[in-house]
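*Asks:* Here is my input; please provide its structure:
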Amino acid sequence: MFRQDLDPTGSPTLSALLALLPLIALLVLLGAFRWKAHWASLVALGVSLVIAVFTFSMPVGQALDAGVFGAALSVLNILWITFNAIWIYNLTVRSGHFAVLRRAFASISDDRRIQAIVIAFSFGALLEALAGGGSPVAICAVMLIAIGFDPLKAAALALIADTAPVAFGGLGNPITILGTTTGLSPDDFGAMAGRQTAILAVFVPFILIGVADGRRGLRQAWPAALTAGLTFGICQFVFSNYWSYKLCDIFAALVSAGAIILLNRVWSPGEATVATPVIAGGSEDVPDAAFERRAGRADSGGDRLKAFAPYIIIVVLFSIAQITSVKTWLTTHGVWTFAWPGLHVLGPKGKPANTAYVLNYLGATGTLLFVSGLLTLVVLRIGPLAGLRTYGKTIRQFGWAIFTILCVFALSYVMNLSGQISSLGVWLAKAGAFFAFLSPVVGWFGVTITGTDAGSNALFGNLQVTAAHQLNVSPTLFGAANTSGGVMAKMISPQNLAVGTAAVGIVGAEGTLFRRVFGWSALLLVLMCLLVWLQSTPVLGWMVP
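*Replies:* Presented below is the predicted three-dimensional model:
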């Protein structure tokens, strides 16, 4: 039995700095030395194992077992989701219907900057709301390539866009996890997060058109960015505060897309940047003959319906899975939970750490996406053998990205179960009143390591609430800040970088992609830190429920 010691050196600052070394190694190797993500994550994992064993006194066997446990969790939580999401996309390319989908988006506007907002921001938010994981980045990135963006820029746009909806992604799963972890009301956390991320959402479309087309894009297409950002932010605020935080992203995504469509009936940029259709390098490279036939004629209503059918199937299937009776049945009959063998960890207060492996084989996001893919085979009239071959090619296209994701999840759980993450969090909490400014940074670190906002909330939710009680500040504010701060780290977490590069066929370029998006992550994080700090003072304290 291993018991965590959050201050093994006798100096909280030194213990925290040592705990931070694996993350520093990961970010420096990616950003400064331009290492490929799989090697950077492997070195970071090695550093975390050394620190776990020689600084935090974790037995070697348990440290290695913690890494295996984390890697095993990534199979269901990330890989199973991403494989099936990209498989569905590749099926639409193979059948030729993705070209129809691209032309349908092009019919909204002939300007690819506006198309980028609709695809990456609105449609991506819908995917995040329903599926979460890496699916919005993977699917939207290849769709952006199809409207003319180069692979690196397409991946960067998809990563940046997947910020504002993350707090409520997976039908509000991060907020639900935060409520479960802290024992406080998830509705209150959802309302508070809606008063933070809704403000952030207004700025994201402006960043997208700036990345897509620089100052010219901002000068010419700002009405579209303002329309998308305002409608999304208002819907996210209203639904998270007055209806259901689980549904706010779905409605925000649909309303923002509808608002853009209505805007383009009465307005268009003075100088359009026309899309150049291409096929994504990471997808099925050669579609069947149907692609060529469709390219030469106008698309019928049936063609468009079939093109959107996979995503309609996803929306319907995930909506059905959220019905209480269905969800209960899936949870009762489709979940196998068992204690991970050989891993026996106690927290610093003697409470056993959660080392249970939950195999949700029926109701998991990836499983629902897989069923959506099977239904897509039927709707698009693709044979079982062709579907199987496409699935095999989908897995092969990820290559080293699979290794990266396994390593990063292993890193996360070595740091978590050895006490490194908690040591870092406790040290930050000693900043006193300034912790209000640092509170989102804790969530940002959590998502950088785990790759998910839900994972960050599970790790640091109680820390945030404890710090709030110590500082006589609303625990709702700090808990929500953990969620809201974490969303900016989605774009730089190694597993999401790996998903993005694999989806567009540039595996190995994770370091370059990291440098493209890190500045935006840092800028948005600073803005969130300022907002949360002001909300902890009388200046904006009225915003806290």
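*Asks:* Every contact and neighbour count from this point should use C-alpha atoms.
*Replies:* Noted.
*Asks:* show me what contacts residue 148?
*Replies:* Residues near residue 148 by C-alpha atoms under 8 Å, 6 or more residues apart in numbering: 112, 275, 276, 277, 278.
*Asks:* Now a PyMOL select for only the buried ones of these.
*Replies:* This is the PyMOL syntax for the buried subset of the contacts of residue 148, where burial follows 16 or more other C-alpha atoms under 10 Å:
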select buried, resi 112+275+277+278
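*Asks:* between the contacts of residue 148, which is closest to residue 302?
*Replies:* residue 277 (21.4 Å; C-alpha to C-alpha).
*Asks:* returning to what we had before: looking at the contacts of residue 148, spot the one nearest residue 463.
*Replies:* Of all these, residue 463 sits closest to residue 112, with 43.7 Å by C-alpha to C-alpha.
*Asks:* I have a second one here; can you model it like the first so I can compare?
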Amino acid sequence: METFVQLLEPVSGNLYLSAFVALIPILYYLVALAGFKVRGWLTGMTTMLIAMVIACVAFEMPAGFAGMAALQGIIYGILPIGWIIWMSVFLYKMTVKTGHFDIIRDSVISLTDDRRIQALLIAFSFGAFLEGAAGFGAPVAITAALLVGLGFKPLYAAGICLLANTAPVAFGAVGVPVTVMDGLGVYANGTPIPATDIAAMIGRQLPLVSIFIPFYLVATMAGFKRVFEVLPAVVVAGGSFAVSQFFSSNFMGPELPDILSALVSLVCTVALLKVWKPKTTWKFEGEPEQSVTPKSYTTGQIISAWSPFLILTISISVWTLAPVKALFKPFVIQYAVPLIHNNIVSSISQQPIAAMFKLDFIGATGTAILVAAILSKFVIGISWSDMFTVAIDTFKEIKLALLSICFVVGFAYVMNASGMTNTLGSALAATGNAFAFCSAALGWIAVFITGSDTSGNLLFGKLQQVAASRIGVDPLLAMAANASGGVTGKMISPQSIAVAAASVGLLGRESELLRFTVKHSIFLLIFVSAIVALQSTPILSWMIPAHP
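*Replies:* So this is what the prediction gives:
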């Protein structure tokens, strides 16, 4: 069987020239989507094809290998990612069909009809809870759809939810992005770096971001001056989240920071609204100054309306329990990807890379959402025929967006399998004394390409440790920076853009969404990079937890 050894410096034996060539598909994607406004699915398809050509021509990857890597990514784009999006939007559409979303909307408006605070409650706090319980696209899909139902403009709803999703990503899906790095790196004395230490270090970086995100979110929506009108809500939502994130990550491990922090933030913000209201109500331009008084509903009606999302939370939480995962394990279908399984040798580790088709339909988060939808049927009173119709109509609405997701995941898999991502990472790692500042950018690049902080940490976690050790930077700091920097790349990842666009009906307008998020992504990356750089110096080195 043919073996492909990834080349780190294939172009003239020069790392930086090779990195520039590897950067071409990414630059093309940004220019085509944001500059020339090419449709999302077409941009994704052509980006994947360009990546395949560069992989074969410049990085000397066999064409068959490139094709199989792309196919593996496309299948992953269908399950679990596409399945999550379809089911998330389907559940939301069910509540709209039965009229229960009107009650949800009025229950939120009864707390506040100020768009700034609604965004804090749903995009920031509730979105963080969903990120902690599920991850993988579900939080943005669900919260963006909820905001649109409340009357937010689709572009703002999607953009705001992508921006708000920055704070919880590193501990998403019950801490998976951190737990996958357990033992991946070693300290100077050869002791493996445990996930608990990495979680503690991230918990001394991201709370500084988390406390800032609500302020930044409101400023993005309404302008800097308007933030101070709702400053108590901003401080309570962000401050309670950040404090909880610090304590839970440092004293409880990587599994619960998002879930606990989100619950604390929600409870504290709702409690604040019981005793405080902003003096002025802010809405988007063109909306009426005075709201129509929401209808009054009984407690039972409100609970019934919210029940699909309560059931969703319980369902996803149960699905992620270790004993339940063990029950699903016998139903997982895995088989080696032809040609490429263990036949690609990494340019970093010099070890063969496993490539498996993994079909975990029963254990998928999308299936947990489907179960929640079926259970919700008996609470909200929708017929089986109407449920089926809503499901089909939802698929018709998002089918091209799902196609776009498949192509961009295929592009990511080609980048990884060909070694292009390793070349980009190594070029940044070779920046010498500037590495402490640049280490967060490695995570940013990885998450932009893969759409996942989990994948980004697997991709560059070890590279971060090796590079940091060579130049005298604490490897724990660098590995944590990979996760913390990665959260700022999630909002511009092609996968995330496609998911958000699909959830709010922005098919064909992905370029507008990317233009909305890219400047925020770069600004927040610089913010995280500055924190990491200062933590590598005596100024903030005291923030690094004690370790061997």
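*Asks:* Mind jotting down where the strands sit in the first structure?
*Replies:* Taking DSSP state E to define them, one finds strands in the first structure at 2-3, 335-339, 345-346, 356-360.
*Asks:* Any chance of those strands in TSV with mean neighbour count as columns?
*Replies:* TSV is the format used below for the strands of the first structure (neighbours: other C-alpha atoms under 10 Å):
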stretch	mean neighbour count
strand 2-3	20
strand 335-339	12
strand 345-346	20
strand 356-360	16
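*Asks:* Pipe those into JSON lines and attach distance to residue 260 of the first structure per row.
*Replies:* Below are those laid out as JSON lines (distance: least, C-alpha to C-alpha, whole Å):
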{"stretch": "strand 2-3", "distance to residue 260 of the first structure": "55"}
{"stretch": "strand 335-339", "distance to residue 260 of the first structure": "41"}
{"stretch": "strand 345-346", "distance to residue 260 of the first structure": "52"}
{"stretch": "strand 356-360", "distance to residue 260 of the first structure": "38"}
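*Asks:* Grab the most central residue of the second structure for me.
*Replies:* Nearest residue to the geometric centre of the second structure (C-alpha atoms, centre = their mean): residue 490, 4.8 Å.
*Asks:* can you pull the contacts of that residue?
*Replies:* With C-alpha under 8 Å, 6+ apart, residue 490 of the second structure has these contacts: 162, 166, 444, 447, 448, 451, 452, 453, 496.
*Asks:* if I look at the fifth one, how far off is residue 177 of the second structure?
*Replies:* Taken as C-alpha to C-alpha, to the nearest Å, the spacing of residue 448 of the second structure relative to residue 177 of the second structure amounts to 15 Å.
*Asks:* rewinding a little: nearest to residue 306 of the first structure, of the strands of the first structure?
*Replies:* The nearest among these, by C-alpha to C-alpha, is strand 356-360 at 30.1 Å.
*Asks:* Provide the aligned range in the second structure for the closest one.
*Replies:* Aligned using TM-score structural alignment, strand 356-360 of the first structure spans residues 356-360 in the second structure.
*Asks:* how far does that stretch sit from the chain's center?
*Replies:* Distance, stretch centre to chain centre, for stretch 356-360 of the second structure: 21 Å (C-alpha atoms, centre = their mean, to the nearest Å).
*Asks:* Which residues are in contact with the counterpart of residue 104 of the first structure in the second structure?
*Replies:* Aligned by TM-score structural alignment, residue 104 of the first structure pairs with residue 107 of the second structure. By C-alpha under 8 Å, 6+ apart, the contact set of residue 107 of the second structure is 294, 302.
*Asks:* distance of residue 107 of the second structure from residue 127 of the second structure?
*Replies:* For residue 107 of the second structure, the distance to residue 127 of the second structure - C-alpha to C-alpha - is 18 Å.
*Asks:* residues near the spatially closest residue to residue 467 of the second structure that is not a sequence neighbour, how many?
*Replies:* Closest residue in space to residue 467 of the second structure, ignoring its immediate chain neighbours: residue 429 at 5.9 Å, by C-alpha to C-alpha, 6 or more residues apart in numbering. Around residue 429 of the second structure there are 24 other residues, counting by other C-alpha atoms under 10 Å.
*Asks:* Same question for residue 201 of the second structure.
*Replies:* Look at residue 201 of the second structure: counted by other C-alpha under 10 Å, it has 25 neighbours.
*Asks:* how about it, what's its partner in the first structure?
*Replies:* In the first structure, residue 201 of the second structure lands on residue 192 (TM-score structural alignment).
*Asks:* Likewise for residue 512 of the second structure?
*Replies:* That one, residue 512 of the second structure, aligns with residue 512 by TM-score structural alignment.
*Asks:* can you check residue 314 of the second structure too?
*Replies:* Using TM-score structural alignment, the equivalent of residue 314 of the second structure in the first structure is residue 316.
*Asks:* Please apply the same query to residue 68 of the second structure.
*Replies:* Under the alignment (TM-score structural alignment), residue 68 of the second structure maps onto residue 65 of the first structure.
*Asks:* and if you look at residue 145 of the second structure?
*Replies:* Residue 145 of the second structure maps onto residue 142 of the first structure when the alignment is built from TM-score structural alignment.
*Asks:* and its match, how many neighbours?
*Replies:* Other residues lying near residue 142 of the first structure total 29 when counted by other C-alpha under 10 Å.
*Asks:* do residue 393 of the second structure as well
*Replies:* Using other C-alpha under 10 Å: residue 393 of the second structure sits among 13 other residues.
*Asks:* Can you check which part of the first structure the longest helix belonging to the second structure sits on?
*Replies:* Longest helix of the second structure, by residue count under DSSP state H: helix 384-418. Per TM-score structural alignment, the counterpart of helix 384-418 of the second structure in the first structure is residues 384-418.
*Asks:* correct me, but residue 496 of the second structure touches residue 139?
*Replies:* No: in this structure residue 496 of the second structure lies outside contact range of residue 139 using C-alpha atoms under 8 Å: 10.6 Å.
*Asks:* okay, these two: which has more neighbours?
*Replies:* Ranked by neighbour count (other C-alpha under 10 Å), residue 496 of the second structure and residue 139 place residue 139 first, with 30 against 25.
*Asks:* who's in contact with the more buried one?
*Replies:* 127, 128, 130, 131, 165.
*Asks:* and with 7 Å instead?
*Replies:* Neighbouring residues of residue 139 of the second structure by C-alpha atoms under 7 Å, 6 or more residues apart in numbering: 127, 130, 131.
*Asks:* burial count for the last one?
*Replies:* To tie it back to what came earlier, the one meant is residue 131 of the second structure. Quick note: residue 131 of the second structure (other C-alpha under 10 Å) scores 28 neighbours.
*Asks:* What's the match for it in the first structure?
*Replies:* Under the alignment (TM-score structural alignment), residue 131 of the second structure pairs with residue 128 in the first structure.
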